[in-house]
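> Return a 3D structure for these sequence lines:
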Amino acid sequence: MKYSTVGVSSVYSGHQSILIPPMELELSLPLWLSTLSQYKIRDTFCSYSVMELCTKGLGTQTDALKARGVNLSCVRSCVVIAEERPRLALTQSFSKLFKDLGLSPRAVSTAFGSRVNLAICLQGTAGPDPSTVYVDMKSLRHDRVRLVERGAPQSLSLMESGTILPGVRVIIVNPETRGPLGDSHLGEIWVQSPHSSSGYYTIYGEESLQADHFNTRLSFGEPHTLWARTGYLGFVKRTELLGSTGDRHDALFVVGQLDETLELRGLRYHPIDIETSVSRAHRSIAESAVFTWTNLLVVVAELAGSEQEALDLVPLVTNVVLEEHHLIVGVVVVVDPGVIPINSRGEKQRMHLRDSFLADQLDPIYVAYNM
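As a prediction, this is how the structure comes out:
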C-alpha cells in the first residue's frame, strides 16, 4: 500500500526517490529529518505514526538537531498519507515543533486515499491553507452535518483532507440504500475515476467477494455509472477559500471508517471521538481504544503511571464518556502501555484488540464491569 502510493508515483513521474524502511526509522528517529536536510528534499511523504514518533521522540532535541546542521527550509511539501480523519492536533504540534529547523507550516498537509483509489484528494502547496469546519456532534450521531461556530457546545473540529484531484468524482451515498445524499448528510464516500483499482488479487479466499467495493452502482440517480466504495464516511463542502486560480474548490472531509463505527442506542458513534475524551480524563492515560461487546461499550486504557492509579481511572473514564457522549461504559480495561495494537500507518487495530479481549489475552492490570 505505502509503496504503491509513494514509490510508484515517483517512478511514474521520473523523480529520484529515497525510501526509508520503517524499522530503520524506529531505531534512529533523526534519520528522516537528517535525510531531508542532507539531500535537500523538496517533497516528502510520511504516515501519522512517523510524525508521532518524531514529535514524541525528538521534542527535546531540536536544539541538538539544529547544532548538527539539520535544516528543513528546503521542504516544499510534507504530505501525510492517511486512510483516516486528519489528526489536526498532531500536524499542528509537528509544524510548531520543527518550525525552528526551518520547516514552513504551509508545507505540512494531508492526503486521503483508500484501497479502491489511492489518490482521491491532495492539498497543494500553491493553494490556500486547508479549511477547518466545526460540526455539531449530536447531529453527526444521526448522520447529519450541521455546521456551528468555533467553540460551540458539543462542537467537533474537522480539517479537510484536501482538494479533490482532477478526473476524480466523489459522491456521498447512504451505505444501506445506496442512494445519493444531500450536502447536509454524512454518508459513505464513493469515487469514480480512471485510476480507481479494479479489484484485489489474492491467493486466499474468493476475489469476487470484494467485487462490490470496486464496481457498484447507485440505486437511483446515475444507475449506469460504476463507482468504487471507499468504506469511509464523510461529506463534501464547497470551501470559501480561494485557490491560486481565484476559484473555490470542493473540499472532502473524512469523518471515520464505516466498519469501525459503533451503533449504540440507535445512534452512530465514531471511536476516535470517545477515545479523545478518555485520553483527556487522566494524565496517566497514554492511549485508549473503544469497541462494543454484546451491546456494551468497552474502553481499554493504557496506564503510563503506577499500577496504584488504575482504580482512579475507572470513575474518571466512565464520567467523561457519560458527560460528553451520553453513553454508559460497560467495561473498563486498564492495561500496560503498548497493548493496543497499532499498524505501520499508526492506525489502531480495534478489531484485533476486541478479539484479544474476547480470548482473554490482554493480561490487564484491572478490569471493572458495570453491567
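> all contacts plus neighbour counts: C-alpha atoms, from now on.
OK.
> Residue 341 and residue 352: what is the separation?
7 Å (Cα to Cα, to the nearest Å).
> For burial, what's the neighbour tally of residue 115?
Residue 115 has 19 neighbours, counted by other Cα atoms under 10 Å.
> please give me the structure for this one as well, since I'd like to look at both together:
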Amino acid sequence: MPGPDPAGPEELALLQYTSGSTTQPRGVMLSHRALLANQEMLRRHFAVEPGNTLVSWLPTYHDMGLCLGILQPLYSGAQAVVMAPETFVMRPERWLRALSGRPGAMTAAPDTAYAWCTRRTREAAKTGLDLSGWRVAITGAEPIRPETLRGFQSAFGGCGLPATAATPAYGLAEATLFVTSSPADAPPTVRSYARDALAAGRAEEAAGVELVSCGEPAPGVEIAIVDPATLHVLPPRRVGEIWVRSPANGTGYWGRPELSRETFDVRLKSHGRGWLRTGDLGFLDGPELFVTGRRKDVIVVNGANYHPQDFEVLATAAHPLFDGELAVACWTGERVTILVEAADRTDPGALTTAAAAAVRAVTAELPVDTEVVAVTRGRIPRTTSGKPRRHECARRFRDGEVPVLTRWPQRKRLPDTG
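The predicted structure follows:
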C-alpha cells in the first residue's frame, strides 16, 4: 500500500553529517512534504511491498539509515530488522545472517561496508547462508568502486547472492536522500573512460578509469551538469558539478542563511531557480549519472584535474599488503600524499616494499609527484557514511597527528646551512 499523499507544510530540522562537511554536522531543514516525497520515490523505484524486509545497521542519524532503515518500512508497511552499528563493525557476517533466508530482502550501505564485509567474513561464517532472496543491495556514498562490487559478488555468489542484487545509487542529505539509482533488477553498469580525457573534463569511452553508473533520476527529479564558473549547463559526457531539482530538496541549513542561499535555491542561466548545488562532480552518459568525485577534493596539477580516487585505486592495487585497505589521496602542499591504512604489526620492511610498489604504480599512470605513507589502521578520519575526510586527513598529516608506519620515498631532510 502506498503511503499518504506527500503534503504538509511543517518543517523539521534533521541533523546529519552531509557529504560535503569536513568539520561538524550541518543541520539540514527538511519539510514534511520533502520527507514524504522521497519515501514515495524509494517505494516506487525499489517496488517495496509489505512482504519485503528491510535490514539496516546504519545509525539513525545517518540519512540512509533513517530514510531506508526506519522511515521506509513505516511508510510502505514492509518489515524491518534494525541492528546496532557496532554489531556490523565487529562481526559483519551478522548483517548477512539477518538477510539470509528472507525472500525480497533489501538493505543499503556505503561502498566501504561491502568491502569490509568481503574482507572480514571468513569462509566458515558462510556456512548455511542463503542469500538467494536478497533482492536489493543499495550501494552509495561515493565513490562506488567496481572492485568492491566484483569482490562482494565473488565472495558471496556461492551463497546464492543474485548478480542483480547490487544496486548503485546516488543521494545526499540535502535532497532528503534518494536522487538516482540503477534498476533494481539488473546487474550494475560499469564503463571505462580515458584517464587523460577525464582530467580535461571530458568522458570518452576507452581503456582507463572504470566508473559505476548511479542510474537515472527518480520521477520528478531533474539533474543538470553545470560549469561551476559560468553556471551554464554542460552537454552530455562533460564533467561538471551535479545540480538537483527535486520535490524532496531541503530548504536550507539550520541557522546558516547565507550558506543556505548559496546551496538550496540557486539559479541556472537557462533553467530558472530552485536548484540544489551538491558539490559533487560527474557527468551524464545518456540518461545515466556517473559520479567522479567532490569538487573541493579535485587535485589540480599543471592545469590537469585529478580525482583522489585515481591515486587511491592504483595504490591499493599495487601490492597485496594494501589490497582492500582504506587509502586517502590528498594534496599536502608540494605533492600528492597517499595515506594507506595497515596493521601495526606488519613487518616494516614489507610495508616499505609495498609503499615503493604503490608509488611506481601511481607514477607510471599519473605524471604527478607522489609519496605513499602507511599509517596505523583506524586513524584516518571518516564521515558517518565511511567516506574519508580528505582535507582533515591532510591537516592531521601536516601537523604530525597521524602515526606513520613507513613512507616512500624516504625523503631526507637537507642539513641546515644557516
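> now what about the TM-score between them?
With the length set by TM-score structural alignment, normalised by the length of structure 1, the two chains reach a TM-score of 0.85; 343 aligned residues with a Cα RMSD of 2.2 Å.
> Could you give the number of residues near the residue nearest to residue 268 of structure 2 when sequence neighbours are not counted?
Excluding the flanking residues, the one nearest residue 268 of structure 2 by Cα to Cα, 6 or more residues apart in numbering is residue 231, at 5.8 Å. Other residues near residue 231 of structure 2 come to 16 when the count uses other Cα under 10 Å.
> And the helices in structure 1, which stretches?
Listed in chain order, the helices of structure 1 (DSSP state H) span 2, 8-13, 22-27, 31-38, 48-57, 62-67, 88-97, 137-140, 211-214, 271-281, 310-325, 350-358.
> Need the winner for burial among those helices.
Neighbour counts (mean count of other Cα atoms under 10 Å) averaged over each of those peak at helix 137-140, with a mean of 20.
> That one corresponds to what range in structure 2?
Aligning helix 137-140 of structure 1 against structure 2 (TM-score structural alignment) gives residues 195-198.
> Average offset of the matching stretch relative to structure 1?
The superposed stretch 195-198 of structure 2 is, by mean Cα distance after the TM-score superposition for structure 1, a mean 0.6 Å from where its aligned residues fall in structure 1.
> which residues of structure 2 does stretch 29-37 of structure 1 align to?
Under TM-score structural alignment, the match for stretch 29-37 of structure 1 is residues 92-100.
> Please list all residues in contact with residue 261 of structure 2.
Contacts for residue 261 of structure 2 (Cα atoms under 8 Å, 6 or more residues apart in numbering) come out as residue 252.
> if we can go back for a sec, in JSON lines, list the helices of structure 1 along with distance to residue 289 of structure 1.
Output for the helices of structure 1, formatted as JSON lines (distance: least, Cα to Cα, whole Å):
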{"stretch": "helix 2", "distance to residue 289 of structure 1": "24"}
{"stretch": "helix 8-13", "distance to residue 289 of structure 1": "34"}
{"stretch": "helix 22-27", "distance to residue 289 of structure 1": "23"}
{"stretch": "helix 31-38", "distance to residue 289 of structure 1": "29"}
{"stretch": "helix 48-57", "distance to residue 289 of structure 1": "16"}
{"stretch": "helix 62-67", "distance to residue 289 of structure 1": "31"}
{"stretch": "helix 88-97", "distance to residue 289 of structure 1": "18"}
{"stretch": "helix 137-140", "distance to residue 289 of structure 1": "19"}
{"stretch": "helix 211-214", "distance to residue 289 of structure 1": "27"}
{"stretch": "helix 271-281", "distance to residue 289 of structure 1": "6"}
{"stretch": "helix 310-325", "distance to residue 289 of structure 1": "12"}
{"stretch": "helix 350-358", "distance to residue 289 of structure 1": "7"}
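> quick revisit: which residue in structure 1 aligns with the residue nearest to residue 268 of structure 2?
Under TM-score structural alignment, residue 231 of structure 2 pairs with residue 178 in structure 1.
> That match and residue 216 touch, don't they?
No. Using Cα atoms under 8 Å as the test, residue 178 of structure 1 is too far from residue 216 to be in contact (9.3 Å).
> Isn't residue 143 of structure 1 up against residue 188?
No. Residue 143 of structure 1 lies out of contact with residue 188 (Cα under 8 Å); the separation is 10.3 Å.
> which of these two has more neighbours?
residue 188 (27 against 19).
> what about the counterpart of the more buried one in structure 2, distance to residue 278 of structure 2?
Aligning on TM-score structural alignment places residue 188 of structure 1 opposite residue 241 in structure 2. Relative to residue 278 of structure 2, residue 241 of structure 2 is positioned 7 Å away (Cα to Cα).
> cool, and residue 235 of structure 2?
18 Å.
> These two: which is more packed in?
residue 278 (21 against 14).
> Give me the aligned partner of the more buried one over in structure 1.
So, by TM-score structural alignment, residue 278 of structure 2 is matched to residue 230.
> wait, that match sits on residue 196?
No. At 10.5 Å, residue 230 of structure 1 does not count as touching residue 196 under the criterion of Cα under 8 Å.
> Identify the contacts common to those two.
116-117.
> quick one: contacts for residue 353 of structure 1?
Contacts of residue 353 of structure 1 (Cα under 8 Å, 6+ apart): 340-341.
> Alignment lookup: it to structure 2.
So, by TM-score structural alignment, residue 353 of structure 1 is matched to residue 393.
> neighbours around the nearest residue to residue 112 of structure 2 once chain neighbours are set aside, how many?
In space, residue 112 of structure 2 comes closest to residue 386 once its chain neighbours are excluded; the distance is 6.3 Å by Cα to Cα, 6+ apart. If you count neighbours by other Cα under 10 Å, residue 386 of structure 2 ends up with 15.
> The match of residue 188 of structure 1 contacts residue 226, correct?
Yes. Residue 241 of structure 2 is in contact with residue 226 according to Cα under 8 Å; the separation is 5.1 Å.
> how many neighbours does the closest residue in space to residue 193 of structure 2 that isn't next to it in sequence have?
Nearest residue to residue 193 of structure 2, sequence neighbours excluded (Cα to Cα, 6+ apart): residue 205, at 4.3 Å. Residue 205 of structure 2: 16 surrounding residues under other Cα under 10 Å.
> ok, residue 205 of structure 2 to residue 125 of structure 2 distance?
As for residue 205 of structure 2, its distance to residue 125 of structure 2 is 40 Å (criterion: Cα to Cα).
> Straight-line length of stretch 281-294 of structure 2, end to end?
Stretch 281-294 of structure 2: ends 6 Å apart by Cα to Cα.
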